[in-house]
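Student: here is a sequence together with a model predicted from it:
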Amino acid sequence: MELALAGRTALVTGAGSGIGRAVAVALAAEGMRVALLDRDRGGLEETARMLRSAAAPCLIVTADVTVEGEVSAAVDTVVAWSADVHTVVCCAGISGPVGEGIEQTSRADWDAVFAVNVTGAFLALRAALPALRAADAASVVLLASDSAAVASPGMAAYCASKAALVQFGRALSVDLAPDGIRVVAVSPSVVDTPMSRSDLAADDGFDTAGFPVQGAEEVAAHVAYLASPRARAVNGSALVSDFGYSARSGFPA
């Protein structure tokens, strides 16, 4: 299906690696101009090389999504590059402590997870709102997780932050509907990225016998569709991409 994204502009946070990089590549392949935001300059440059090798226009903006001034300055740079911003995709995220009970989770770790996963999206979207309002058929896509609905042992901070992100998107979809801005989320299960390999001690690859793992490019394809004007009826919801895991009873321990 033609997604009607050619000539439009997207801002992708967390574009230096993983899902964010895959999303940037997917949107560029659909003909979008893509602004790449991350705090990892080296990662951004690698993503930009991938896009430019396919003759896709892109812009690098380095910022920490938890620092309001850096985010605002980055968005100003994007708007100067492309006055209209049609889509913002919030992929910046961290997992925080993995395998720790709440007693072992420090306040600093808890705050860090929410600062990146939730506040980072809030800051990016708030800064980009004037540009989104000026664009036609604008959209926002939040990268959540099936952990928003299905608890994972030892990941209370991460699960809570992703649930907050989904509800943030639902609330925003109501607030921004009068402006013609759609807000949706994608909730994948385990995705093969450097972060998940590190979290799950799977540096040599995942054993998928017990649970299917998807590639970042599969999640990026969902994002591209949801960002498109073709998905104009989809608003205020989260696309759960987890092989039906959250629909089953008797989850594995």
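Tutor: Everything's here; your move.
Student: only C-alpha atoms from now on, for both contacts and neighbour counts.
Tutor: Fine.
Student: which SS state does residue 35 fall under?
Tutor: Three-state assignment for residue 35 (DSSP: H, G, I helix; E, B strand; the rest coil): strand.
Student: ok, now how distant is it from residue 59?
Tutor: From residue 35 across to residue 59, the span is 5 Å (C-alpha to C-alpha, to the nearest Å).
Student: could you name every residue contacting both of the two?
Tutor: Shared contacts of residue 35 and residue 59, defined by C-alpha atoms under 8 Å, 6 or more residues apart in numbering, comprise residue 78.
Student: please say which of the two ends up with more neighbours.
Tutor: A direct count of neighbours by other C-alpha atoms under 10 Å for residue 35 and residue 59 places residue 35 higher, at 27 against 18.
Student: my guess is that one meets residue 58, correct?
Tutor: Yes. At 5.5 Å, residue 35 counts as touching residue 58 under the criterion of C-alpha atoms under 8 Å.
Student: for the stretch 51-200 of the chain, which segments count as strands?
Tutor: Using DSSP state E, counting those that start in this stretch, the strands of the stretch 51-200 of the chain run over residues 58-62, 87-90, 139-143, 182-188, 191-192.
Student: deepest-packed of the ones you listed, please.
Tutor: strand 87-90 (a mean of 28; mean count of other C-alpha atoms under 10 Å).
Student: show me how far it is from its chain's centre.
Tutor: 7 Å (C-alpha atoms, centre = their mean, to the nearest Å).
Student: now for that strand, which elements pack on it?
Tutor: Applying 3 or more C-alpha pairs under 8 Å, 6 or more residues apart in numbering; DSSP states H and E, we find strand 87-90 packed against strand 9-13, helix 120-134, strand 139-143.
Student: try this one next to it:
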Amino acid sequence: MSSVAIVGAGPGLGAAVARRFGREGFAVGLVARDRGRLDLIAEELAAEGITARGFPADVRRPEELAAALDRLADALGTVEVLQYSPVPHRDFMRPVLATGPRDLVGPIEFSVYGPVAAVQQVLPGMRRLGRGTILFVNGGSAAVPHPERAGTSIAFAAESAYGRLLHDRLAGEGIHVAQLVIPGAITVGHARKDPDVLAQTLWTVHRERHGFRHYADDLDS
């Protein structure tokens, strides 16, 4: 059995993606800092017949994140799908002229070091399988920098570049790398940004394996 690893799993998008992939037979590994929240989501998924377990880790600690993903693969099977979608901290979103070097440490750890650590951990398993999908989920500032959200704008740009490089390099190995940009807030009941709708979008990206950047909604919405 192979698994889907959802880094930054929470009760909204993470749980919806877990259900969507779980219905297709994937075992689900949930990664986030809060063990209690992970256990609750895993229990809810288990009640629906989905194999799921939580693996606590802080994405700003690369060794901790890699170790969690290693435990996940041992427990649930090789990671075939990696989704990296933690929600950035609010203090990453400072105006550009009020952003100094130290203010960028957190965003870079969150959106560059974390993704690199996660990918490096799961990539050997994907290569052994001969297939895989890596999904980066970002806010709108990944595509259009926002002057009031300098930290995430800068870090998301770096994450986007990393993802695109992976997309180009790994396509020939059967490993698809893609990015979903979600402008604005994820909103229950929204036609395009409801968690279940976004989960279906991510499933479609995984299945169709076409292109790098995808948009959940119009950027000016």
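Tutor: Thanks, I have the structure now. Quick caveat: nothing in here was measured; it's all calculated off a predicted structure.
Student: what TM-score do the two superposed chains give?
Tutor: TM-score for the superposed pair, counting by TM-score structural alignment, normalised by the length of the second structure: 0.88. Supporting figures: 221 aligned residues with a C-alpha RMSD of 2.5 Å.
Student: returning to what we had before: to residue 44 of the first structure, which of the strands of the stretch 51-200 of the first structure lies closest?
Tutor: Of all those, it is strand 58-62 that lies closest to residue 44 of the first structure, at 6.5 Å by C-alpha to C-alpha.
Student: where in the second structure does that closest one fall?
Tutor: Under TM-score structural alignment, strand 58-62 of the first structure corresponds to residues 52-56 of the second structure.
Student: now the matching stretch on the first structure. Mean distance?
Tutor: Superposing on the first structure and averaging over aligned pairs (mean C-alpha distance after the TM-score superposition for the first structure), stretch 52-56 of the second structure comes out at 1.2 Å.
Student: what residues does that stretch touch?
Tutor: Taking C-alpha under 8 Å, 6+ apart as the rule, stretch 52-56 of the second structure contacts 27-35, 38-39, 42-43, 45-46, 68-69, 71-72.
Student: filter the residues you listed down to the buried ones.
Tutor: Taking 16 or more other C-alpha atoms under 10 Å as the criterion, what is buried in these is 27-34, 38-39, 42-43, 45, 68-69, 72.
Student: does residue 182 of the second structure really touch residue 216, like I thought?
Tutor: Yes. Contact status for residue 182 of the second structure versus residue 216: in contact at 5.1 Å, counting by C-alpha under 8 Å.
Student: shared neighbours of the two, anything?
Tutor: residue 193.
Student: all helices for the second structure, in order.
Tutor: For the second structure, helices defined by DSSP state H occupy the ranges 13-22, 35-47, 62-76, 105-108, 114-129, 150-170, 195-208.
Student: for those helices, which one ends up most surrounded?
Tutor: helix 13-22 (a mean of 23).
Student: that one vs the first structure, mean deviation?
Tutor: Per aligned residue, helix 13-22 of the second structure averages 2.1 Å (mean C-alpha distance after the TM-score superposition for the first structure).
Student: which residues in the first structure does that helix align to?
Tutor: Against the first structure, helix 13-22 of the second structure falls on residues 19-28 (TM-score structural alignment).
Student: against residue 126 of the second structure, how distant is the residue lying farthest from the centre of the second structure?
Tutor: In the second structure, residue 97 marks the outermost C-alpha relative to the chain mean, sitting 29.0 Å out by C-alpha atoms, centre = their mean. Going from residue 97 of the second structure to residue 126 of the second structure by C-alpha to C-alpha gives 42 Å.
Student: just give me the neighbour total for the aligned residue in the first structure for residue 91 of the second structure.
Tutor: Here residue 91 of the second structure is matched to residue 97 in the first structure, going by TM-score structural alignment. By the criterion of other C-alpha under 10 Å, residue 97 of the first structure has 20 neighbours.
Student: OK, contacts around residue 97 of the first structure?
Tutor: 105, 109, 154-155, 157.
Student: next one: residue 232 of the first structure
Tutor: Per C-alpha under 8 Å, 6+ apart, neighbours of residue 232 of the first structure: 137, 182.
Student: that one and residue 173 of the first structure, how far apart?
Tutor: Following C-alpha to C-alpha, the distance that separates residue 232 of the first structure from residue 173 of the first structure is 12 Å.
Student: same thing with residue 161 of the first structure?
Tutor: Separation of residue 161 of the first structure from residue 173 of the first structure (C-alpha to C-alpha) stands at 18 Å.
Student: likewise for residue 80 of the first structure?
Tutor: In terms of C-alpha to C-alpha, residue 80 of the first structure sits 26 Å off from residue 173 of the first structure.
Student: next one: residue 17 of the first structure
Tutor: Residue 17 of the first structure is 27 Å from residue 173 of the first structure, by C-alpha to C-alpha.
Student: one more: residue 87 of the first structure?
Tutor: Taken as C-alpha to C-alpha, the span from residue 87 of the first structure to residue 173 of the first structure is 14 Å.
Student: lovely, talk soon.
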